[in-house]
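1. Okay, sequence plus prediction incoming.
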Amino acid sequence: MKMEDIAKMANVSKAAVSLALNGKPGIGQDTRERILRIAKDAGYAAKVKPPAPGKQAKTLLFLAFTNSGIVLEDYYQQPFFRELIQHTEERARSKGYSMLFSSVDMGSFEQEIELIAEENATSAVILLGTNLSREQISLIAGKMPNLVVLDTMYETLPLPFVEINNTMGAYQAASHLHGLGHRDIGYVASSVRIHNFEARKRGFSQALQELGTDLPEPSLFTVAPTVLTVQDSFKTQLSAYKQAKGSYPTALFCENDYIAISVIKTLAELGLGVPEDISVIGFDNIRESIVVTPELTTIHVEKELLARTAVDLLTDSVQENQFSGIKTLVDTSFKERLSCAPIAVRVEGEETSESRV
């Protein structure tokens, strides 16, 4: 009998089982008694610790809702989230808190919310909001008000948010490509749309408009956002583009590094060199971006600063017993590597790598 089995039998999360078996606060008394009764009846071998009355456990809950789009079931192994979680846990530990992790299947959102809320109604929560809508976050906050939302933002919700400055990052990418002389630029978007991606698209389009160009519909490509391998659908889209325009784009901006790595592999299969034939920029600066060949030019996201800001905001609110609707944007920076180059132009029949101005 494992903790996962007890969690299923009690219809609670694994985190709740851990709290009950270790005598820690953070769940209701009825839930605790139900878990302990099931564990006892099932002959659970681990020693059950009685709750320590009057002792305030310093714990934070990291809550994620998983689906098959962006935040996968094993999201803690996805490069971006893996780094974010690592920094979050380290910051919590430095402030004397332990971090509990709980993930919920989006397919049973409303039912799971009730269970999580019953177990954690008074808990301090870092909610991973990456793939959540405004309505979903509002519903969660109504049941678990002591929270900070990480990695998204809805300006009209009176809640604390900590988000990447997505608009700025994509603006930086478009400006860089334009500065290298690229005018025939493609935009490779995720097929799964979230708040962050929409903000990146706005920032990219804004930069191009200010520079006197635009992003026409044929220059928009769509791919799966969490695939690191060659994508046949992208090859088909590129072929259609070339047939219509007579050539490939000279540069591609990708909404995240996963997409960029997949794009580089797909271009290689088509016999196209990066950056000799097409320059590529990603977004996030995950650790894998320096493993791919060539090393990926990307937008660096301050994941440690995101985590530190969220933890500090949450722990300060706990200490002061006051949760206010603070919105924090964390700026990005440009990370130049080897996947971008000035556009090749022809001068008197000879090709050079000077950028057009």
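-> Cool, got the structure.
2. drop to CA atoms for contacts and neighbour counts, all remaining ones
-> OK.
3. ok now stretch 105-115, how far from the chain's centre?
-> For stretch 105-115, the gap between its own C-alpha mean and the chain's C-alpha mean amounts to 20 Å (Cα atoms, centre = their mean, to the nearest Å).
4. Buried ones in that stretch, by neighbour count?
-> Using 16 or more other Cα atoms under 10 Å as the test for burial, stretch 105-115 gives 106, 112, 113, 115.
5. what about the helices in the stretch 151-300 of the chain?
-> In order along the chain, the stretch 151-300 of the chain carries the following helices (DSSP state H, counting those that start in this stretch): 166-179, 195-210, 232-245, 257-269.
6. so which of the ones you listed gets nearest residue 338?
-> Taking Cα to Cα as the criterion, helix 257-269 is the member of the helices of the stretch 151-300 of the chain that comes nearest to residue 338, at 12.0 Å.
7. picking that back up, ok, so of the buried residues of stretch 105-115, who is nearest residue 256?
-> For the buried residues of stretch 105-115, the residue nearest residue 256 by Cα to Cα is residue 106; the value is 22.3 Å.
8. ok, that closest one to residue 81 distance?
-> Between residue 106 and residue 81 the computed distance is 17 Å (Cα to Cα, to the nearest Å).
9. Below is structure B, check it against A:
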Amino acid sequence: MSLRHVAERAGVSIKTVSNVVNGFQHVAPATRERVQAALDELNYRPNLAARQLRSSRTGLIALAVPEIDSPYFAELARHVVRAAEARGWTVLVDQTDGLADRERLVMDGIRSHLIDGLIFSPLASGREELLTRRDSTAMVLLGERVFDGPVDHVAIDNVAAARTAVEHLLGLGRRRVAAIGEQRRESAGTARLRARGYAEALRANDIEPNRALVRFTDSYHRADGAVAMADLLDSGITPDAVFCFNDLMALGALRALAERGVRVPDDVAVVGFDDIEDGRFSTPSLTTIRPDKQAIASRAVDLLAGRLDGSDAEGPHEVEAPFELVVRESTVGGR
């Protein structure tokens, strides 16, 4: 079915049909209605491939994250998809597993012929890798791996957010505040920033950080939190509060505490980070830091759009999204 067939059915020129299909405003209402009726009767569908060839755009962007099955990235991806849909874009989601070679494939444009732009949350790749990338596809970074890099970047203030979480615990009278989630990898930007906020909050309250209350983890999964929490309970220095660097580890910590008969929050208060949906339904429900995932996604999509349509020639931009502390039962009980 072509524009010619629609034009013949509506009794107008092919140019008029094209104007209606492309949303041009200068078409008389009666004519637009007649053309639209013909389009509906003939079940006309525009040739998107031809349109994309003319505009040299595909209407596709990519979102590359370390773990698709991570609740945080799954929820973030949903917001990216919604923000992209508002611009008529489709999102392709890729998983890198945080591996350097897979991240390099993403950055070097193995799919650049398919996509107009990329939103990328790296773990293994840093500023040097970004500076040497061979592809010129527009890119926006998420996460804590690279700041002040060569492309636009959206993140929250992780130091301030971690400090807020620990200050909440200290404000409840807790003094032996443990931390779960430090990492030894050089690329562990998230862990480094949250550990810094943890230490700053303690020192601001005249408490010297105690390394015996800090647990390192290889990853940020539920099992990591459960193992670390059990190790803390076995250490002989029982904490009265725990700040977990993400909600999944906090859920694992809650499980370990329950198995040992430790009451939350009576004996040990627990705070997480990310505000994933699971934490709202855990027993007890989880106090957490809530990054504004919708704002992160919408700002990333807006920045990408500015690069693609040429309306933003400045930058690169460092954009800080908001966060808030959400207080639930794991720190204040059922009141």
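-> Happy to help now that I have it. As the structure is a computational prediction, the values presented were derived from the model and not from experiment.
10. Superposed, what's their TM-score?
-> These two chains, once laid on top of each other, score a TM-score of 0.75 by TM-score structural alignment, normalised by the length of structure 2; 280 aligned residues with a Cα RMSD of 2.7 Å.
11. I would like the range of structure 2 that aligns with the helix or strand harbouring residue 307 of structure 1, please.
-> Under the criterion DSSP states H and E, the helix or strand holding residue 307 of structure 1 is helix 303-320. When helix 303-320 of structure 1 is aligned against structure 2 using TM-score structural alignment, it corresponds to residues 293-310.
12. Any idea how far the matching stretch is from the middle of the chain?
-> The gap between where stretch 293-310 of structure 2 is centred and where its chain is centred comes out at 13 Å by Cα atoms, centre = their mean.
13. what do you get for stretch 126-135 of structure 1?
-> Here stretch 126-135 of structure 1 shows a centroid-to-chain-centroid distance of 10 Å under the convention Cα atoms, centre = their mean.
14. That stretch: which residues count as buried?
-> For stretch 126-135 of structure 1, the buried set under the neighbour-count rule, 16+ other Cα under 10 Å, comprises 126, 127, 128, 129, 130, 131, 132, 134.
15. ditto for stretch 62-76 of structure 2
-> 62, 63, 64, 65, 66, 67, 68, 71, 72, 73, 75, 76.
16. What about these, which are in strands?
-> Counted as lying in strands by DSSP state E, out of the buried residues of stretch 62-76 of structure 2, are 62, 63, 64, 65.
17. possible to save these as TSV with distance to residue 193 of structure 2?
-> As requested, those are exported to TSV (distance: Cα to Cα, whole Å):
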residue	distance to residue 193 of structure 2
62	27
63	24
64	22
65	19
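18. In three-state terms, label the aligned residue in structure 2 for residue 147 of structure 1 for me.
-> Matched to structure 2 by TM-score structural alignment, residue 147 of structure 1 sits across from residue 139. In three-state terms, and counting by DSSP: H, G, I helix; E, B strand; the rest coil, residue 139 of structure 2 is strand.
19. list the contacts for the residue nearest to residue 139 of structure 2 when sequence neighbours are not counted?
-> Leaving out its chain neighbours, the residue that sits closest to residue 139 of structure 2 by Cα to Cα, 6 or more residues apart in numbering is residue 118, at 4.7 Å. Applying Cα atoms under 8 Å, 6 or more residues apart in numbering, one finds that residue 118 of structure 2 lies in contact with 61, 62, 63, 64, 137, 138, 139, 140, 304.
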